[in-house]
Structure formats: structure tokens, C-alpha cells
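Enquirer: 3D model of this:
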Amino acid sequence: MKRRLTMGVAAAAVGTLLAACGAGGPGSGGGKISGGKLTLGVLTDLSGVYADLAGNGAVAAVQMAADDYRKKYGDKAVTQKIDVIKADHQNKPEVANTQAREMYERKGADAIFDVPTSSAALAVETVAAQQKKLYFNTGAATTELAGKSCNAYTYEWAYDSYMLAHGTGTQVTQQGGKNWYLIYPDYAFGQDMQAKFTPAIEGAGGRVVAKDPTPFPSDNYSTFLLKAPTLNPKPDVLGALQAGGDLANVVKQYDQFKVKDKGVKLAIGLLFDSDIKAIGADKLAGTMFTTAWFWNLDDRSRAWAQRFQKITGKLPTFDQAADYSAATAYLEAVQKAGTDKAASVSKVLDGMPLDDFFARNATVRAADHRVVHDAYLAKVKAPSEATQDGDYTELVRTIPAAQAFDKPSPDCHLG
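Expert: Take a look at the predicted model:
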């Protein structure tokens, strides 16, 4: 009897120890991590107009974050088992809704990353709230993600239309571009961009003489480009608020129809290095734009970009850099929380200060889950100024985090 009691006490002690460590011992996840592993979903455009700025490069960035986390913590990691999965939302909100549900429900995703296309991003935000799972958006510009559509499970990591408008719209107007003609894609992203650029231009002393929605996606902008010089009053600036492949089509046709020669210069709302490559730096040389990050910003940025390039064969866009930043912050929060439970991870994230190669002087704002960080007013270099292939961007000035983003929206109620 005494021997059986002793063995029973010992077994109970071992059981208690395993429960405290997580069944399977350190690094296995066990009871701390649901299903014994973390699953990171990358929901992106793998085949359309945003595939170059996000796409498989976004998947690679999240995978890099997972690999770096495992190396950093080794056996002390809450779990070494991390799967990265991907899906193509085709820039359609209904497809994004379906794919997000598939990731969360059937594939066990703990968090979803990326999601360019604002309408798709808003669809995923709704699903995240319903599933009570985390979602880190890096690819969409709509301010609604941290505004009237905000929820406790969604984080807006990289940029938004306010940041873009109050950088480029204000600067170009102050430099003499007083009269604007805005063309914008007719879906959530473009509508929000137009809504933010108009007051930014007016606040800097300019005015919008006309604004037109354009089909999305589209390969023909001739109607709008030919219209620009005929408006009365004639605009000084054509504000092209498209992105990705659509923006490339706008700029190429702007050049084809010689709109600049008719006295209407070009301003661009959102520009990625992948766009500059597709369009040609010679056609964009001198163009001012606002960006969340660019790979040649400084030594920290270059070091990460060169790692990314070795893996993918391409230099990163700011969307892809933001995916790495968001995934890394998520994994660090899981490590600190000791669990993948969304509510526990959010408690770590909310109010967290950040200063990585992407997010400088940054804070995860607890009030609305917007990551506030330094932004950059930049311009496209002439090809003769480039120091190497892919060196397209020159820093004009840093926009401090406190100025780069709007204050929290009164429409945002995370609860």
C-alpha cells in the first residue's frame, strides 16, 4: 500500500509538471497552443494586379518571421511548430470572406496576414470578429479598418489613406499644384483615398476641380486622361489614386497621350517599388510620393531586404516588409503570453512599443489597433542616380509618427 501511494504521488507530480510545461515538454506547445502548433495564414493576391507588391513575397516574409522566431527561442519557444499557409482572394470580397473562413475554421489559422484590396480587407475583418481570431492587415489603405469597422481582433499595421493624402496631397499642393483632377478606382480603397485626398488638398490651399471613379481593375484610362486637359479650370495636377497593375496602366497611358505636355503634371497616391520597376524609373523620375518604408532607407532596412532578396530573388515592397514586422510582433506576443488565445495575445500587443527595421518610433495604439510609426516623403530617382539595380527611391523627409497618422476615430469601438 505504501509503495502504491508513493508511486501515485510521484505520478501526480509528473503530471502537474507536464501540465505546467505543456504536454510534450518545452517547445512543443502542448496545452498552451491550440492543436499543438501555430498556423499563420497569408491571404493575398497571388494572380492579379497586386500580386507583385504582395503575393508570394508576402508569404515568404511571414515564413521568414516564423523561421527567425524558431531560431531565436529554440527550446524556449512556446512552440517550434509553425505552419504558414496561403490563399488567393482574387481581389474579391466574397472570395476573401470564403477563404478567411476556410483558414480560420478548417485549417486552424491563429492569425491572418496581408490582404491587399480594401473591400477584401473589410470582408476579412468581419470574419475575424465572428471567429474571434486575430487579423493583421498590411495591404489595404482604407481607414475604416481602424475606424467605423474596427474590432478587437483586427490590427492595421502598415499605412492608410490618411497617411498618403496628408503626405503627398499636402506637399504637392504647397509646391504649386493648386488645382487637382482626381481619378480613383471605384471600390473601397479608391473611395477612401478620394475622401482623404480632397480635404488634404483643400487644407493646403488647393482645390479639386473634378473627380472621377474608374473601373477596377482596368487596362484603359483613355477617357479620363483625354478629359484632364479639357476641364475648366484646367487642373495643374492629375492625381492618380490607383495602385499596382492599374497604376502602371495609368502612368503608361499618361505618357502615351502626352498629358504632361498639355500642362497637367502627375501625382501618385500610392506607389510601391514593384510599380516603379513595372512602369520604369525614367517615366517616374522626380515624382513625389508618401511611403511607409522602402528597402534602401538605411542599413537596417538594407540588411533585411538583402535577406529577402536571397530567398525570393526580388527586393521587397513595404507591404512585404510590414508582413514580416506584423508576424514577428505576433509571435513575440504569443511567446510573452505563453498561449495563442487571441484575447491574451491582444493584451500583450495593445500599447506595445515597436522599433524594428520597418516600424520606426512605433506604437500599437490600443484605442483602435492602428500601428502608428514614422512615414516618409520620397521621390523617384532618375536612373542615372541609382547606385544599383532596384535603387529607385530617395528620401525627401521623415514624417514623424505623431504627424503621419490621424488621431483615433470616434467611430471605433473595439468592444
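Enquirer: going forward, measure contacts between C-alpha atoms and count neighbours the same way
Expert: OK.
Enquirer: hang on, Ala141 is in a helix, isn't it?
Expert: No: counting by DSSP: H, G, I helix; E, B strand; the rest coil, Ala141 falls outside a helix, being coil.
Enquirer: quick one: contacts for the nearest residue to it once chain neighbours are set aside?
Expert: Ranked by CA to CA, 6 or more residues apart in numbering and with sequence neighbours excluded, the top spatial neighbour of Ala141 is Asp160, at 4.0 Å. Counting by CA atoms under 8 Å, 6 or more residues apart in numbering, Asp160 makes contact with 140-143, 405.
Enquirer: what does Ala65 give?
Expert: Applying CA under 8 Å, 6+ apart, the residues near Ala65 are 324-325, 327-328.
Enquirer: Quickly note the distance from it to Asp355.
Expert: 16 Å (CA to CA, to the nearest Å).
Enquirer: Likewise for Lys407?
Expert: 20 Å.
Enquirer: List the ones among the contacts of Ala65 that fall in helices.
Expert: For the contacts of Ala65, the ones inside helices are 324-325, 327-328, with DSSP state H as the criterion.
Enquirer: Serialize those residues to TSV and add fields for distance to His89 and neighbour count.
Expert: Listed next are these as TSV, based on distance: CA to CA, whole Å; neighbours: other CA atoms under 10 Å:
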residue	distance to His89	neighbour count
Tyr324	20	27
Ser325	22	23
Ala327	20	24
Thr328	23	22
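Enquirer: Proceed likewise with the subsequent sequence, for comparison:
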Amino acid sequence: MTAIGTPIRRLLSAALLAGTASLAMTGGALAGADGAVKIGILNDRSGPYSDAAGQGSVVAAEMAVEDFGGKALGKPVEIVSADHQNKADIGSSTTNRWLDVEGVDAIFDVPNSGILLALQEIVREKDGILVSSGGGVSTFSGKACSPYGFQWTYDTYSVANALGRATVAQGGDNWYLIQVDYAFGEALANDLTKAITEAGGKIAGSVKHPLNTPDFSSYLLQAQGSGANTVALINAGGDTVNALKQAKEFGLAESGQKMVAMLFFNTDVLAIGADTLVGLNAINGYEASLNAETQAFGERFAKAHGTWPTSLQIGVYSAVNHYLKAVDAAGTDARDAVAAKMRELPVQDIFVKDGKVRADGLMIHDMLLTEVKPASEAKARGDVFKVVSAIPGDQAFRPLDQGGCPLVK
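Expert: The predicted structure is shown next:
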């Protein structure tokens, strides 16, 4: 039996080693074993964030791949996309399928911070890289940070810090907050409260509303009766559009209350009408009217999508471009090597000049304080903002040592 048992043990040992090697490959090589670098765009295609992200983010990713030459490591780059429907279970199941079955190497966009945080944990434990353009919860690159998670376009801290302080400086020192009731709203409300109080303002009160709310009348009436001189809409997309339309009907601005939309895009202005919003401030990382180069890109994007890109969509373009650069520079699509290169390489593209990815995964770049301009000044569909000032990234974003990210030494 000894003579027979020894070869069997050797075969079992060889099989075990082969299995171990196969498992190790899931850290990178297996994902690209089908001969392609696969990119997934996961976002809201049918709900309140579909205009700001949606199909436009897929178009942006396609343009990035086209501009990169269509290949990385000599392999074709493929794009898949899906609608998470603002449901964590759908977002999670899609991510699991992409990683486990379809060999997706990196996932981008993910507006809806609750889903984004759930995906951070899935990707951390499985494989792939996660790059957020649409999801902004600041804990993503803070206490919940991951070696494989990157936050690209904005976060709740930068928006709250820049717009909150600018508004207080203009006299808006007494605030009422109308916030969406999930992770994004909670994070932005906390970051905004901190920015306002540190700037010398105060919070008169707040109220929460469900995601995708059609009727804001009760919330607006509470804001109107609060005595606050500033009403902050801590929501985005369709919720912000509905709230602003109804605030106009209730006459909040006419009664002396300044409306502040904390996350506001050119698609939102188009949905309401620029002339009813003239002077409304917004913070974004990108503005297509900034110079001739950005305007040319906006026109090219509009030919494919019908309007100039939002900052979320151009953020997807930038993030996909940088990811592909990192893959080529690393010489592999193994995620540890690619994630290291993403932090090492400067970010240089149509969205960002001299951007830098920090140890916590947050990409640091200038943020722009903008305001809505009259429709008569628009050069193209989606040209609705003018830039008031640029806020340097190191002033807009949270200091590296204050986020609680375990990756920060």
C-alpha cells in the first residue's frame, strides 16, 4: 500500500498546488484570462440620477477607450453596463456576477452612496477595482477606505466645505437643511454642518425625505417657517429638480430665503430652465465652458449624447483613462499592481490637470464655484454655468490625516 499511496499523495499535492495557483490568479491574471480588459459602468439608468450619470457615463467611458486606442496590454478593452436601480441588492448581485462570472476588471461611476459603500466591501474581499464618480459619501475614502477603492470627481466634504463656506461669506449664515434619507444625505449634512459652524454660521433646523420624492411641499413649508435665510437641498438629480421647482411655486426666494443646491448639474438646469435659476451657485469639479479645449470635448460628447457632459460623466471619462494608463504602466491588469500605479501616476486629461491620487484613494483636484447664467449666454445645450472662482484641491478636500482611513500612515 505504501508504493501505491505515495503516487496518490503526490497527485493530490499537485492538484492542491494547482488549485492554490488558480485561486491566486483571481487577484488579477484570471480576470483578464479571456483576452480582454473589461470595464463595468454601474449606475442609475432609470431613476433620479439617470440624467447626471446614466447612459452619458457609458458614452464617456466609450470615448475614453476610443481615445486610448481601444486596447491595453495589447488586449481589447470591453465595456459592460447595468442599472442598479438605486437598490443595494441589485447593485451587489450585479457586482458579484461581474467579478465572479464575467471577468470584469474594474467598476466605475456608482451614483448612490449606500450602494457604493456596499460595493466597496464586495470588491475589497473579492477582486477588481472600484472607482466612484457619481457616489460622493466622504467615508468611502475615509473610515471605509480600501486599497482598491478610488473616489474621483467629488466627495461630500469638498462640496460642503467649498459651497458652505462661500455661502456664509456672502451672508448666508442661518441654514435649514432638506436632506435625502440615506448615506449620501447623512454624510453631506454632517460635512455641511461642520463647514457652516466653523465659518461662523448656524443650523436652524433640518428634515429628511425619501429618495425619489415627488412632493416637497411639507418640507418646504417647514423651511419657510424656520426663520433661516438659507435653505440647502442636500439631495441630487430628480429630487433637487423637484424641490427647486416647488420652491419657486412657494416663493421662498421672493420671501428672502436663498436656495442652495448642494449637488447640481447642467442637466438639472436644463430640466428647470436657466432663466428661473440665474445666480444659483453650484460646486463642480469640471465646467465644459472653461476653455476652448473643454468646449471642443463638450461638442464631441454632445454629438453622441445630445448635451454637454455633467461633471459625473466627465469624471468617468477621466477615471477610465487613468485606469487604462495604470494598466499599461503596470504591465499587467493584476489589481495590486494597477492600484499602486493609479496612486503613483499624475492625473492629466481633459478633466484634470496635475491631479493626484492620495493614499486614501481620493483624487485631489481643483473644485469650481459656478453660477447659473442666463439662457441667452449659452453656446450649446448644456452650457448653463459660468465659473466664479477655482478652489485649489488642497483647500477644497479634507486633509489626508483627518479622514480616519487605515491606509494612511
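Enquirer: now for the residue nearest to Ala141 of structure 1: what does it line up with in structure 2?
Expert: If you follow Asp160 of structure 1 across to structure 2 using TM-score structural alignment, you land on Asp155.
Enquirer: So what does Leu349 of structure 1 match up with in structure 2?
Expert: Taking TM-score structural alignment, the alignment pairs Leu349 of structure 1 with Met342 from structure 2.
Enquirer: can you count the residues close to the closest residue in space to its match that isn't next to it in sequence?
Expert: Spatial nearest neighbour of Met342 of structure 2, chain neighbours left out: Ala326 (5.4 Å); criterion: CA to CA, 6+ apart. Ala326 of structure 2 is flanked by 23 other residues according to other CA atoms under 10 Å.
Enquirer: so which helix or strand takes in Ala326 of structure 2?
Expert: Under the criterion of DSSP states H and E, Ala326 of structure 2 resides in helix 311-330.
Enquirer: What range does that helix cover in structure 1?
Expert: Counting by TM-score structural alignment, helix 311-330 of structure 2 falls onto residues 318-337 of structure 1.
Enquirer: Gly36 of structure 1 reaches Gly30, doesn't it?
Expert: Yes: the pair Gly36 of structure 1 / Gly30 is scored as a contact, 5.0 Å apart, by CA atoms under 8 Å.
Enquirer: Next up, the contacts around the residue opposite Thr291 of structure 1 in structure 2 once aligned.
Expert: Under the alignment (TM-score structural alignment), Thr291 of structure 1 pairs with Asn284 of structure 2. Taking CA under 8 Å, 6+ apart, we find Asn284 of structure 2 in contact with 154, 159, 263-265, 311, 367-370.
Enquirer: Save those as CSV, and put in distance to Asn242 of structure 2 too.
Expert: Formatted as CSV, the contacts of Asn284 of structure 2 follow (distance: CA to CA, whole Å):
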residue, distance to Asn242 of structure 2
Tyr154, 23
Val159, 21
Leu263, 14
Phe264, 12
Phe265, 14
Ser311, 20
Met367, 26
Leu368, 24
Leu369, 23
Thr370, 21
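Enquirer: out of those residues, who has the most neighbours?
Expert: Neighbour count (other CA under 10 Å) singles out Tyr154 as the most crowded of the contacts of Asn284 of structure 2, with 30 neighbours.
Enquirer: Tell me how many other residues crowd the residue nearest to that residue when sequence neighbours are not counted.
Expert: Distances taken as CA to CA, 6+ apart put Gly136 closest to Tyr154 of structure 2, at 6.0 Å, once the chain neighbours are dropped. If you count neighbours by other CA under 10 Å, Gly136 of structure 2 ends up with 30.
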